[in-house]
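Student: here is a sequence with its predicted model. Questions after.
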Amino acid sequence: MSNRAVILWLGLAMSSWASLPPASTRAFLKSYCHDCHGEQTQKAERRFDTLRFDLSDRDNLRRWQEILDVLHRGEMPPRKKNVAQPDAPEIRVVVSWLETELPKAYAKLKSTGGQTIYRRLNRFEYRNTIRDLLGINTEFIDPTELFLPDEEEEGLDNIGNALVTSDYTLQQAMAAAEKMIQRATRFGERPKTGRWSFAGPVMKKKGGILTEASRQLNPYDEIFEQAGPAGRTGYVAISDLPEGVPTTGRYRVRVSASSNNQRHPWGEMIPTDQDRASRLGVVIFNAREVQGPRYHASDKRVGEFALPESGERRMVELEVLLEEGWAPRFSWANGPFRAYSSGEKLLKRYYPKLYRERPDRRLGTKAKNEHLREMGRLLIQNNLGPTIRVHRVEIEGPLIDQWPPMGHQLMYGNGEVRSEDIERHLHRFANQAFRRPVPRSEIAAYVDLVRRYEGKGKTATEALQIGIKALLASTSFLHLPELNEKLSDYELASRLSYFLWSSMPDASLFDQAKRGELRKPKTLRAQVERMLKNPKSTAFVEHFTDRWLRLDKIGSMPPDSKTHRLYYTENLDAAMKRETHLFFGHILKHNLDIATFLDSDFTFVNRGLAELYGMPPLEDAELVKVAITNPRRRGLLGHASILTATANGIDTSPIIRGVWLLESLLGTPPPAPPPDVEPLSPDLRGAKSIREQLAKHREITACNDCHRRIDPMGFALENFGPIGEWRDTYPESKSTIDASAQLPTGERYRDINEFRALLLKRKHLVLQQLARRLLEYSTGRILEAADRVDLDHVIETAKKNGGGLRDLIHAVAQSESFRTK
């Protein structure tokens, strides 16, 4: 090799590694790491005796970062017998060297760091964009109902690398576009506002034995039980509105109702809280698909109202959005669950002289039904139990503010569609749909498409609809094109709006982009503040929280309806997610410290969650902020949503909950289990405790290193059952639950409260994980090694500005990663 070649080789070697590690670092690894991560043994698939010092290699850089992280956390070397422990000066030398050299390596890698892949809208973003573009209420109709589920990467469903676009995707996009165009099209005269009035009983047919008996004897409808997924009846629907309302729009609904026998002597058979007011529930449903009294998945609860204990009628009024074919119906929101049935048991218990045994089966069904109707009539005539009565219903609508609607005007303007206006209509629509100024040359092909269909005999309107459908199936609509290394103002507007609203930019963002102001830090900060105050930021609060904390798993394994009836009678699946959404939203609104996620003195509950948590009773189904008096419920770890999402609906597993804590909250996920090791099932047999099973599991060498990190995290939550209820013993074995453990650092805790105190010492890990997730969610890509410098900068910026959640959002929006491709 020539001298020139040697010099060149040396130069390349020196450029890839600024300074070789000191001998003390190599000696440190040999003394304290090689026994577990060396030639003979590679625990957690990590080998350090061959680890190269070339930090220009991303894999090497990631390994060195892992070493620095575990030294910072005090997790390695493991605190075990016969495992040598370094003293503080030895650790300081290695940490100091790594903290000096890793930032240099990140800086060199940054020029070729990760970029956001040209990604398409996910289903959630598509629905919201159609809503805002065409003015369609996507709560009633889902334009993505035939789309395939979005692929996920590390729990996020908006990562460009995972969101592939197939021929099927384009076919479904075309079908959805055609359907949405038709729904947004509103030619013709402004619909007239109609008024309907229905005197009781408003439900002329259907219902159970008691419902039918009551309306034959009384001038009102009577509700005897709570409706819901596990209920058979329980609703009062309007028989004279069998096809629902004729036109989609906003309607005013008035209903006159009263409470009957709130305080009653039949508490033994009809268990109700007689100190709580009976509550009338208002539900909207698809009247064309559902039988009046029965629950259906389309049900949407829109309001609850307390009725006077005195039995005085109350007139309730509310405005609701109703789709064509939908209608309101009414329920007893906090009523008993199947307490009345046909009334036979109540009659036998309280009026034995009136009660008659059922006729012989040989007499047939007709005799049986006649007997049941007679028993029902006798109970209604003598009923001392509680009910709700519906006396009258009035509906007015649609209440229209704008005609033609916004979406129609965007597509067609205000008048008749003329052939000479086709290009103008397409250009106006493309500017909104593509979320940027569109040169007329770009829509020339769409204009030609429309002209061809006009030539084939289509009317100007029909041909224009074909052109708009093509625009809605185009790459520029379905994707978020980011063509510049430094995002343009319009690209930044879209990135910001899909971050905080999961939808397209509004007029204010477009205006700032048009003026070239959006990339200015002050303008960007002002827009973030404005957007967070907008109701559309609910999309961020709910969708990001679901993905960060994996609340999307709730409902995938629902609990047994017999052992966890409260889950169904109080719709806890929705309520528990709502608690965590409101909790996150409150921390964001008030810019509270990140530590609030771990330890808070407040939460949000309704009557169902209050009952589940053992809190003082509440009346309302709406969640309200309450003070936490029992420390076991402080922070996220006391939320039923977290505890349900990390259970299987039947029992709990410290492994699942421990992995969730390490992955979602602390951002220190354990490696995947070896493929040749059998998974450990939850303790369903009651033959031995889950603690004993896990102890045996840790005896397997391949499992020990990971489970000594996982299991102590999960044991802290063992007192919480499958839906977050507190328990002191296991339901099968009746053995007392031991929620104590020792962390790999040697720290011990006795219960959830002491464990939370240990987590607070790791607040910096929660902040780092939350910052990472926010950057990934906002940019649509998983962070890489080269992003570490920007991640650290976001964290330090947030700390400098106060360390609150809102500070962190601003730091993300101002970051280099967010403002570049």
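Tutor: Looks like it arrived, so ask away. Numbers count the residues shown, from 1 in each chain.
Student: use CA for all of it now, contacts and neighbours both
Tutor: OK.
Student: what's the longest helix in this protein?
Tutor: The longest helix of the chain (DSSP state H) is helix 88-110.
Student: going along the chain from that one, find the next helix or strand for me.
Tutor: Scanning forward in sequence from helix 88-110 by DSSP states H and E, the next helix or strand is strand 119-120.
Student: so what touches that next one?
Tutor: Outside strand 119-120, the residues within contact range by C-alpha atoms under 8 Å, 6 or more residues apart in numbering are 159-161, 163-165, 478-481, 780.
Student: which SS state does the residue nearest to Leu321 when sequence neighbours are not counted fall under?
Tutor: Counting by C-alpha to C-alpha, 6 or more residues apart in numbering, Arg250 is the residue found nearest to Leu321 once chain neighbours are left out, at 4.4 Å. Judged by DSSP: H, G, I helix; E, B strand; the rest coil, the three-state class of Arg250 is strand.
Student: you'd agree Arg250 is up against Ala327?
Tutor: No: under the criterion of C-alpha atoms under 8 Å, Arg250 makes no contact with Ala327, lying 11.6 Å away.
Student: which of those two has more residues huddled nearby?
Tutor: Neighbours were tallied for Arg250 and for Ala327 using other C-alpha atoms under 10 Å; the higher tally belongs to Ala327 (26 against 17).
Student: give me the three-state assignment for the more buried one.
Tutor: Assignment for Ala327 (three-state DSSP): strand.
Student: here's the one I want to compare it with:
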Amino acid sequence: MQIHFCWVIPSLLLSVFATPSSAADLDQILKSDLQPLLKTYCLDCHDASSAEGGVALETPASALAMRKDRETWMRALRQVQAEVMPPSDSLEMPAADRAAMIHLIDEVANSIDCGPNVNPGKITLRRLNSSEYRNTIRELTGVDYTPAANFPGDDVGYGFDNIGDVLSLPPLLLEKYLQAAEEIMGQAIKTAPGAQLFSVQRPGENLDDADKYSKRNGSVRLNSYGEVYLQEQIPFSGQFDLRLTAYGDQAGDEPVKIEVKVDGKLQRIVNVPASDPTVYSVKLKLSKGKHKISFTFTNDFYKPAADGKKGEDRNAAIAHVMLSGQSEVDNSKVVGDLPPSHRKLIFVSPSRDRSPESAAAEVIQRFASRAFRRPATDDEIRRLGMLAAEVRSDGGTFDESIQVAFQAVLVSPHFLYKFEQPRQPDADGVYPPVNAFELASRLSYFLWCSMPDEELFKHAWSNSLHDPEVLAGQVRRMIKDPRSVLMVDNFASQWLQLRNLSKSNPDQSQFPEFDDEIRSLLRRETLTFFAAVMRYDRPITELLDGRFTYLNERLAKFYGVPGISGDEFQFVRFNDGVRGGLLTQASILTVTSNPTRTSPVKRGKWILDNILGTPPPPAPPNVPELERSELTGTMRQRLVQHRDNPACASCHKLMDPLGFALENFDAIGQWRQQQDGLPVDASGELPGGVKITGIEDLRKVLVEQQREQFVRCVTEKLLTFALGRGLEYYDKCAVDKIQNRLVANDYRFSELILGIVQSDPFQKQGVRQ
């Protein structure tokens, strides 16, 4: 097969030899050269009033305005490059006009001064996401806090869940953080040897007798003298902390009141003036045995509407209840050894020569500095020391006082968020770098999804991390460190959409061999393959054409690969001309299929999204999904009919042939030669008339003809993940530089990582434009 393939021309190649024009020159080029072409070939269908396919190309007022809407113009550029636009039933565009439009859109939309004054971009204040929180807690305290996996889900932006713009802090998550701090420090520091810990919690809607009342958003709503309760077997006697999250519909001249009783005996009347969920704390002394803790709404109030005034109705609502405590023990009886985490965190204690205040300050200074990922200030150490002193003044031990101070650290915004100092450019317009501690934190959360380790902190304290040789050495060390698997898991699983594998449910009657174990093994195969390309510093193009993978016995049988035994994953080289690279791995082939059959559309769209970085626009709202349409015939025939709709043709002309090239892989990624008794047709025609058949042709097209587009896609995805923000038009300078570095260094994975961490967006903090 001969391939002459140019349906997506990387804008990098168009602008390599271009000299950035001045703003006035670009505005003139826009007005005199580009606008006439747009008017002739585009605006009849894509002006503001028509906007066919959801694309409006209203003539921009200036080159700057065009760059700010760069995403739309890059989509238009790709369509013109692919010869999809203008459509075949409109005015024909001569080759010279097409080449001119491609060049002009690129020149105006991508012309950026990449000198020393380029804006490195501003990173929004970022909260630790659930994965980063768990990893950081483990590194900081030695406690693997598994309940973090059940925190409220993190929102996703630009394809990733570490994007600052979408990581909010809802009240429920704050409550989880408070609970987590107490439980984590209870495990890390053994304040009373032999003590037992107890904790139980329930949403309001799950309390006993809650079914008698109405429920809303997890809360139970109580009417007149309504009562719900929590009945638990308490394993020991001791002091317990009851946290009641409640609110109410307020009416009349007093707040909602809730009686808290234990076994029918009143313990406290809780005033609930809040109209939104608020935590109220009640101390309870409980003996060992079964206890019923009840909550009764006692002051109902109702005033009907009269004289044109609205009626009033007071009601109570309980959103959540948590009961926790620690058994009473004789502290003089030492039972067992202290956990390693205790000895690591409390490394000095009061003595004849060291006061409790001095010892506490030393312990707190180290913990808070590591938790905040920068030197704790004198004021922070002083205030945490005062908190510890209060505990001791109330009869608590030194270790108990440190435990409480550390709990306060774990709910501090300086722990939960990645703070960075705002910076302004100097008199010459050049942005200064972030400080060494901020760089260490950026580096560790990029490559480990966790806090810096001792070696990174050492280089931050000595201010040597900005040295290019030191930084490169740290990057190579971190890639080889086992903790880099955390980056692989978080980046690769989101880039490749492997998290959707948990939602894929192939039809069991057609695919009985697909079960939860296979689902887990498929995900592990892809992540292990990605990790090998990274750790062994292979060219990133091997993600597409690497003729190897890692399998165990069960997965080898699934693929039909002989000679593999045991549960451990083993290196396997393919020589069949079929398997090799991400596109042939069953994890991705399953994610891009329907439960009963393959989906060429989903597979083609996945390639455009994640391999070429050219996502198609959303389908028009007035066009039904293919599965729900009234089209008839084979899948290929139905897609041909679907493409007859002008609103669908342009995207399907790109997607469908890519997806059909993978038709030899069924809906769970197993190889097939026939479908429904007929030979599989894996042929397709790409824009420009290029014909391909099957995976070999597709792989060759992507690796040989679209290599730069793939490399740019991976660069942009990984840079987005590393920065925790979406890319802006001015990030093109950094992307171009990284891509050129890769071209010059055989596309080695380490060069991609080094290019990112040495780039201005990673090393500096700018402003959002």
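Tutor: Done, it's in. Small disclaimer: the values here were computed from a predicted structure and weren't measured.
Student: drop the TM-score for these two in here.
Tutor: TM-score of the superposed chains, computed with TM-score structural alignment, normalised by the length of the second structure, equals 0.71; 589 aligned residues with a C-alpha RMSD of 3.1 Å.
Student: against Arg392 of the first structure, how distant is the residue nearest to Leu321 of the first structure?
Tutor: 20 Å (C-alpha to C-alpha, to the nearest Å).
Student: that older thread, got a list of contacts for the longest helix of the first structure?
Tutor: Outside helix 88-110 of the first structure, the residues touching it (C-alpha under 8 Å, 6+ apart) are 17-19, 21, 24-25, 28, 55-56, 61, 64-65, 68, 71-72, 785-789.
Student: buried subset of these?
Tutor: The neighbour-count test (16 or more other C-alpha atoms under 10 Å) applied to those identifies 17, 25, 28, 55-56, 61, 64-65, 68, 71, 785-789 as buried.
Student: nearest residue to Leu723 of the second structure other than its sequence neighbours?
Tutor: Excluding the flanking residues, the one nearest Leu723 of the second structure by C-alpha to C-alpha, 6+ apart is Phe762, at 6.5 Å.
Student: A helix includes that neighbour, no?
Tutor: Yes: with three-state DSSP as the criterion, Phe762 of the second structure is part of a helix.
Student: show me what it lines up with in the first structure.
Tutor: Phe762 of the second structure maps onto Phe818 of the first structure when the alignment is built from TM-score structural alignment.
Student: do Ile518 of the second structure as well
Tutor: Checking TM-score structural alignment: Ile518 of the second structure goes with Leu572.
Student: so for the second structure, the centremost residue is which one?
Tutor: Asp161 (1.6 Å; C-alpha atoms, centre = their mean).
Student: now check the first structure for the residue matching that one.
Tutor: With TM-score structural alignment as the criterion, Asp161 of the second structure lines up with Asp157 in the first structure.
Student: what does Tyr445 of the second structure give?
Tutor: So Tyr445 of the second structure corresponds to Tyr498, using TM-score structural alignment.
Student: could you measure from that match over to Leu121 of the first structure?
Tutor: Applying C-alpha to C-alpha, the value for Tyr498 of the first structure to Leu121 of the first structure is 9 Å.
Student: looks like His37 of the first structure contacts Arg63 (just checking).
Tutor: No: here His37 of the first structure does not reach Arg63: they are 11.9 Å apart, not a contact under C-alpha under 8 Å.
Student: quick one, which of the two is more surrounded?
Tutor: A direct count of neighbours by other C-alpha under 10 Å for His37 of the first structure and Arg63 places His37 higher, at 20 against 17.
Student: measure the more buried one to Thr668 of the first structure for me?
Tutor: From His37 of the first structure to Thr668 of the first structure the distance is 19 Å (C-alpha to C-alpha).
Student: ok, Trp548 of the first structure next?
Tutor: Counting by C-alpha to C-alpha, the gap from Trp548 of the first structure to Thr668 of the first structure is 14 Å.
Student: report the contact partners of Leu64 of the second structure.
Tutor: Here Leu64 of the second structure is in contact with 23, 109 (C-alpha under 8 Å, 6+ apart).
Student: what's it aligned with over in the first structure?
Tutor: Aligning on TM-score structural alignment places Leu64 of the second structure opposite Leu55 in the first structure.
Student: wasn't its match part of a helix?
Tutor: No: remark: Leu55 of the first structure does not belong to a helix; assigned using three-state DSSP, it is coil.
Student: now which residue in the second structure aligns to the residue nearest to Leu321 of the first structure?
Tutor: In the second structure, no residue is paired with Arg250 of the first structure, using TM-score structural alignment.
Student: now swap in Met557 of the first structure and tell me
Tutor: Applying TM-score structural alignment, one finds that Met557 of the first structure aligns to Ser504 in the second structure.
Student: my read: its match touches Thr590, true?
Tutor: Yes: in this structure Ser504 of the second structure lies within contact range of Thr590 using C-alpha under 8 Å: 7.1 Å.
Student: ok so, going back, roughly how far apart are the match of Met557 of the first structure and Pro600 of the second structure?
Tutor: Distance, Ser504 of the second structure to Pro600 of the second structure, by C-alpha to C-alpha: 16 Å.
Student: who's more crowded, those two?
Tutor: Pro600 (25 against 17).
Student: okay, now Ser62 of the second structure: neighbour count?
Tutor: Counted with other C-alpha under 10 Å, residues neighbouring Ser62 of the second structure total 17.
Student: list the contacts for it?
Tutor: By C-alpha under 8 Å, 6+ apart, the contact list for Ser62 of the second structure reads 27, 30.
Student: all helices for the stretch 701-821 of the first structure, in order.
Tutor: Assigned by DSSP state H, counting those that start in this stretch, the stretch 701-821 of the first structure shows helices spanning 701-715, 752-760, 763-779, 788-800, 805-814, 816-819.
Student: so how far is the third one off the chain centroid?
Tutor: Think helix 763-779 of the first structure. 17 Å (C-alpha atoms, centre = their mean, to the nearest Å).
Student: and for the second one?
Tutor: Its chain's C-alpha centre lies 26 Å from the corresponding centre of helix 752-760 of the first structure when counted by C-alpha atoms, centre = their mean.
Student: what does His642 of the second structure align to in the first structure?
Tutor: Aligned counterpart of His642 of the second structure in the first structure: His697 (TM-score structural alignment).
Student: surely its match touches Cys703?
Tutor: Yes: if you go by C-alpha under 8 Å, His697 of the first structure and Cys703 touch, sitting 6.9 Å apart.
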